[in-house]
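K.L.:
Sequence first, predicted model second:
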Amino acid sequence: MRKHLLSLLPRPQDFTVMKHHWKGDIPAGITVGVVALPLALAFGVSSGVGAAAGLVTAIIAGLVATIFGGSNLQVSGPTGAMVVIIAPLVVTHGAAAVPLLSVLAGVIVILGGVLGMGRAISLIPWPVIEGFTLGIATIIALQQVPNALGIEAPGGANTLLATVEAFKIASWPEAAGPVFMTVATVLVIALIAKVLPKWPAQLIAVAVATIAVYAFSIHVPVIGALPEGLPAPTIPEATPELIGQLMPGAIAVAILAGIESLLSARVAAGMVKGETYHPDRELVGQGLASVASGMFGGMPATGAMARTAVNIKASGRTRLSVIIHALFLLAVVYLASGLVSQIPLAALAGVLLVTAFNMVSFATARVILASTKSDALVFCLTAVTTVVLDLIWAIGVGVAVTGVLVLRHFAKQSGVYREDNPDRHRRIAILRIDGAMFFGVSDRIESEIPTLDSVDVVIIRLSRVGVMDATGAKALADIVTKLREAGNVVYIKGLDPSLLDLANEVGVIDELGGPHHMFSTLDEALERAHTIVAMKDRQRQTGHIV
């Protein structure tokens, strides 16, 4: 345990390696900062806590996560997926509750790292993750409708219903200006990305929109006044009642933060040859980042795949690039808050619409839909559940349906088959059980055992059984009992050693007649079977039929 806890702390080599890569890290950090600025502002506005909170989160969480996290490449901050959970909570509890929510969620994520839950990400199936991502992207896009229409976001926790309501209450032709600016922002980003792919398309598009609003006196909602510096850290006000109300949301945020951060860190490590990451330390770092963000008035943070990918492609290889990114954003707060306050909300809506579109890998979706019916079902069901219900329900439903389908697959692959006896002895029967013996197939396997007439010895081959639970073991014991009651001697061949204790506890070995009825090879079982047949022949000849 002590060794595990020590592995969660920062190490000197995390920072000594910076001197070997600083020439690439410094420009990479500035590049990430330029990309992160409009996203931080947009996510803050979209979540309902304000642009300032988004910027504070990018600075504080980005800095803390890179110092204490388990990845050299990860860039953390506010993300679209987190906005999906936070926005309904803001509607219910108000923006003032978000810092406390951030602290609570951060503590839960830290506990996850301390308890060694970082490897749990591998238990979530690929179609669930991709369906989850599609659902998040859809919700992010829907959340931009009010800003694109130039209106306040309607109340209500369900994004889909709120979007329908936004269209109903929009005022025309007043909404034409914001809609035009949103569409223009999307087109400018797409054009720059195609013609000048190395340029910061999102920042340029936002700058163009801001200049247009100022130059032509266009009346559209803007971000508004921002603080000219970071607030002093404070512990968010909390009461037992408020903590109880926020705890379900904090758990949801913590689960999402862990999933998104670990996925991003894993993908990032795969993008750079020889790079690794420490999943449990990454959870601790992300948890500390959310705690620190909440103390500065920010929102929960996670690892951000888009910014992390920009960091890697811009030659960022150590934590220095992420530190530079945070310092760049800090400079914006102290030197350019007045300019930033004039950014139109419709332009930020355009930025997030592009972000949502880029989150979805259409090639991956086609692969999943064309793979198997089960994977396609899980993918679609997870995406729909994410949009209609919420993210945590989506993960739960996706994993549960995947589990049911996997069990169904195992059940279809399991069965009982009678094999030909190698020496053609008609009074020795060989039964082979394939697949898994678990609660989903135990009754069927038991019912498939054939009626064996004129047979003295039955050898049950289990070498193709790799999975067995208590129900399957009980079914095996019942099969042995059934065969012995019919007058057969029963041997078992090839039981996996890892299943021996289970078989013993459930009573399989006792029903057989003892461990001497179990064999590791078929030849040994057949040799003993011939001995039994010969003995029964002698008994029949002397009139002592057994």
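P.N.:
That came through, no problem. Numbering: from 1, shown residues only.

K.L.:
all contacts plus neighbour counts: C-alpha atoms, from now on.
P.N.:
Noted.

K.L.:
hey, where'd the helices end up in the stretch 201-350 of the chain?
P.N.:
Remark: helices assigned in the stretch 201-350 of the chain by DSSP state H, counting those that start in this stretch are 201-215, 240-271, 279-295, 305-313, 319-335, 337-340, 345-359.

K.L.:
now those helices as JSON lines including mean neighbour count?
P.N.:
Compiled in JSON lines, those are given as follows (neighbours: other Cα atoms under 10 Å):
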{"stretch": "helix 201-215", "mean neighbour count": "19"}
{"stretch": "helix 240-271", "mean neighbour count": "20"}
{"stretch": "helix 279-295", "mean neighbour count": "30"}
{"stretch": "helix 305-313", "mean neighbour count": "21"}
{"stretch": "helix 319-335", "mean neighbour count": "23"}
{"stretch": "helix 337-340", "mean neighbour count": "18"}
{"stretch": "helix 345-359", "mean neighbour count": "25"}
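
K.L.:
Structure two is appended below for comparative analysis:
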Amino acid sequence: MNLPAALPRIDARAVLRYDVPASLVVFLVALPLSLGIAIASGAPVMAGLIAAVVGGIVVGFVGGSPLQVSGPAAGLTVIVADLVANFGWKVTCLITVGAGILQILFGLSRIAQTALAIAPVVVHAMLAGIGITIALQQIHVLLGGTSASNAWSNIVNLPGQIADLNPPDLIVGGIVIALLLSWPMMPAAMRKVPGPLVAIVAATAVALVFGLDAEKIALNGNFFDALALPDLPDGRWGAVALGVLTVALIASVESLLSAVAVDKMHTGPRTNFNRELIGQGTANMTSGLIGGLPVTGVIVRSTANVAAGARTRWSAILHGVWVLLFAVVLTGLVQQIPKAALAGLLVVIGTQLVKLAHMRLAHRTGDLWVYAITVVSVVFLNLLEGVGIGLAVAIGLVVWRVVRAEITSEPIGTEATHQWMVHVKGSLSFLSLPRLTKALNAVPSGARVTLDLDLDFLDHAAGEMIADWRRAHEAGGGTVAVDEHGKPTLTDTDTAPPQRHHASNKVVGMLPWKRTRHRSEDTTTPASLRSVMGGIDEYHRSHADRFREHTAELAGGQNPDALFLTCADSRIVPNVITASGPGDLFTIRNVGNLVPAESSGDTSVAAGLQFAIDELGVSSIVVCGHSGCGAMNALLDDSAPGDTPVDHWLANALPSLTAFRNGHPAGRSADEAGLSPTDQLAVVNVAKQLETLQRHPLVGRAIAGGRLRVVGMFFDIATARVIEVTTTGVAVSADPVR
């Protein structure tokens, strides 16, 4: 760990230009938050300012995240309040010191990344639970009363508190809440001043001007009087150790997750996570030793820091210096702030920790139960137990998803054929035997069964059960054909320990039928259709469910980005070479990827153009030719043209042939790129179709209006490269499209 490198190199001009202004913004954000968090934690008010000073200066120098700002955090208020209630303030400071030592050991052990293994949904739920708990506590202070030690008591006592509210406190707190909620809608020039500072100053001013009888913050001495060494506990060392572990883990996770989020906000140096933990641990040791709250990386201050234009860690350091100067020189101002004003600030902060976006994400990803259980556990039990329960539920859900196999059993064809399909997909282990047994027992005796296994895991118990059922079914006059797609097979279950493999190496739409095996025993379908019908069976078995996730949203209509005009050649797969999916391309295919001129009288392509531009509003048209094109070969054939439909159609390409023979620039550049004469003509043909499109009235108007772009491409089948084509040719090196 290269700690000496933590000392920042000073670029005085950059610091003055960027970091000093940013540090002042962060100071103004941190000041009211630090005071409010101290009060919510049941700690001395000055403990919040001490933690802000230590978090800014110590973590600023030692930590591994240059733009993260540290200080007292709302995420630890519940834990700290519980510790203060059980052990007293000075023993809580000792617990903070112990947590700092443990964090330093975490960093020196280089295990910082393991703290990020907590499922994000659990972290989101933990923060929401903390937010709800803070809001339930502070709503009582906002109404002029005192909060209870647990959420349930705060809920039960709330009706009585409402009936016995103190109007001055409610007015002061209401002003803060109203300003904070409306501040994001204010003009940008006003929003340069932090909303929390404006709200606290405004509420305090109203209380002073109108003489409102609202309880104010009381300080026992100045900043230096608040500095105090921690005390040893009077027994209960096991509970103290648990408190140390709890604070260390929660502070580490919150700091690291905040650092990850901050890294996404800027393009400067990335976080060294192990060094960041050492910095956080050093700050917590220092804060605890001198009477401050626990310190973590704080996303609210860090976001303000980045948004204000900070470039280096000097912004965080200087913000700590400004807090120190305020706490030493302007302590008297703090005692003018009503408690209800800070309560209003904390109510808003608490409710903002409950994010609808996190709930929607949990719902979309199937983790809503994990989120809900974690929130309820954090609110009504405690933070550590709530996170533990949430992690246990999340792990259980992961295990269930990993080991769960999709098992279906259904008849296929008519009753006369007496055929059944049993499909098993995923991980098949002894945990799935009850459902597998039920599915197999649903198959009637004597049926012709196809057992379709698309597995990534198969253990001995499941393999043995399938073998026993197969013997019994065949003894009863039935037949069983086993179709195994995945790497684990039934024959492997008796010879080696089970291993996890990818379920299948087949990708729909990528491998031709002749390279896949369809073991269908269907003898009623003509041989000429078996590849198609077998492919449809494979699609339904392995891909339809995943495909439906995308097509379901398109059932009401299409909104493609591009019209893709290409050859009818079977080797061209537009969605593969453009990495697109359903609903992305409006495709027109014909022999030779041609656009007939208006004078030809052929409206087949023109109809598609009109529909794509006028009805669908596509933003681009792509003309894609390809190597080894049969239409281009036919054009180069010197034999006299015939009277077949193909001959009549290829007459639309004669301008391309003439241009090629007259030395069209596209042909010359294709020749320089080493393409064959047939492929040179194919490139010229794409260039000529681009010219035809640009002269088309409908296309021309859309291009002139900036609504449409026309591009050309050439697909080289042998190398699977896509090369861009213009009206003048291709790049000499024939580089693929970037």
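P.N.:
Nice, thanks for sending it over. Note that the structure is a prediction, hence the values are computed from the model and not measured.

K.L.:
Overlay them and tell me the TM-score.
P.N.:
Aligned and superposed, the two chains score 0.76 in TM-score terms (TM-score structural alignment, normalised by the length of the first structure); 488 aligned residues with a Cα RMSD of 4.1 Å.

K.L.:
quick revisit: export the helices of the stretch 201-350 of the first structure to JSON lines and tack on distance to Lys23 of the first structure?
P.N.:
Listed next are the helices of the stretch 201-350 of the first structure as JSON lines, based on distance: least, Cα to Cα, whole Å:
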{"stretch": "helix 201-215", "distance to Lys23 of the first structure": "24"}
{"stretch": "helix 240-271", "distance to Lys23 of the first structure": "20"}
{"stretch": "helix 279-295", "distance to Lys23 of the first structure": "26"}
{"stretch": "helix 305-313", "distance to Lys23 of the first structure": "13"}
{"stretch": "helix 319-335", "distance to Lys23 of the first structure": "10"}
{"stretch": "helix 337-340", "distance to Lys23 of the first structure": "29"}
{"stretch": "helix 345-359", "distance to Lys23 of the first structure": "29"}
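
K.L.:
Indicate which one of the ones you listed is closest to His21 of the first structure.
P.N.:
His21 of the first structure lies closest, by Cα to Cα, to one member of the helices of the stretch 201-350 of the first structure: helix 319-335, at 8.6 Å.

K.L.:
Please name every helix or strand in contact with whichever strand in the first structure runs longest.
P.N.:
As assigned by DSSP state E, the longest strand anywhere in the first structure is strand 428-437. Taking 3 or more Cα pairs under 8 Å, 6 or more residues apart in numbering; DSSP states H and E as contact, the helices and strands that strand 428-437 of the first structure lies on are helix 391-413, strand 415-419, strand 457-461, strand 465-468, helix 470-485.

K.L.:
now the ones you listed as a markdown table including distance to Gly435 of the first structure and mean neighbour count?
P.N.:
Below are those laid out as a markdown table (distance: least, Cα to Cα, whole Å; neighbours: other Cα atoms under 10 Å):
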| stretch | distance to Gly435 of the first structure | mean neighbour count |
| --- | --- | --- |
| helix 391-413 | 6 | 18 |
| strand 415-419 | 7 | 16 |
| strand 457-461 | 12 | 25 |
| strand 465-468 | 5 | 17 |
| helix 470-485 | 11 | 20 |
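
K.L.:
Output these as TSV; include the columns distance to Arg11 of the first structure.
P.N.:
Written out in TSV, the entries for those read as follows (distance: least, Cα to Cα, whole Å):
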stretch	distance to Arg11 of the first structure
helix 391-413	34
strand 415-419	54
strand 457-461	53
strand 465-468	42
helix 470-485	46
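
K.L.:
what's the nearest residue to Phe357 of the first structure if we skip its chain neighbours?
P.N.:
Leaving aside its sequence neighbours, Phe357 of the first structure sits nearest to Ala137 (Cα to Cα, 6 or more residues apart in numbering; 6.8 Å).

K.L.:
Map the one you found across to the second structure for me.
P.N.:
For Ala137 of the first structure, the aligned position in the second structure is occupied by Gly131, per TM-score structural alignment.

K.L.:
Please tell me how far its match sits from Ala73 of the second structure.
P.N.:
Summarising the geometry, the distance separating Gly131 of the second structure from Ala73 of the second structure, computed by Cα to Cα, to the nearest Å, is 12 Å.

K.L.:
Cool, thanks, signing off.
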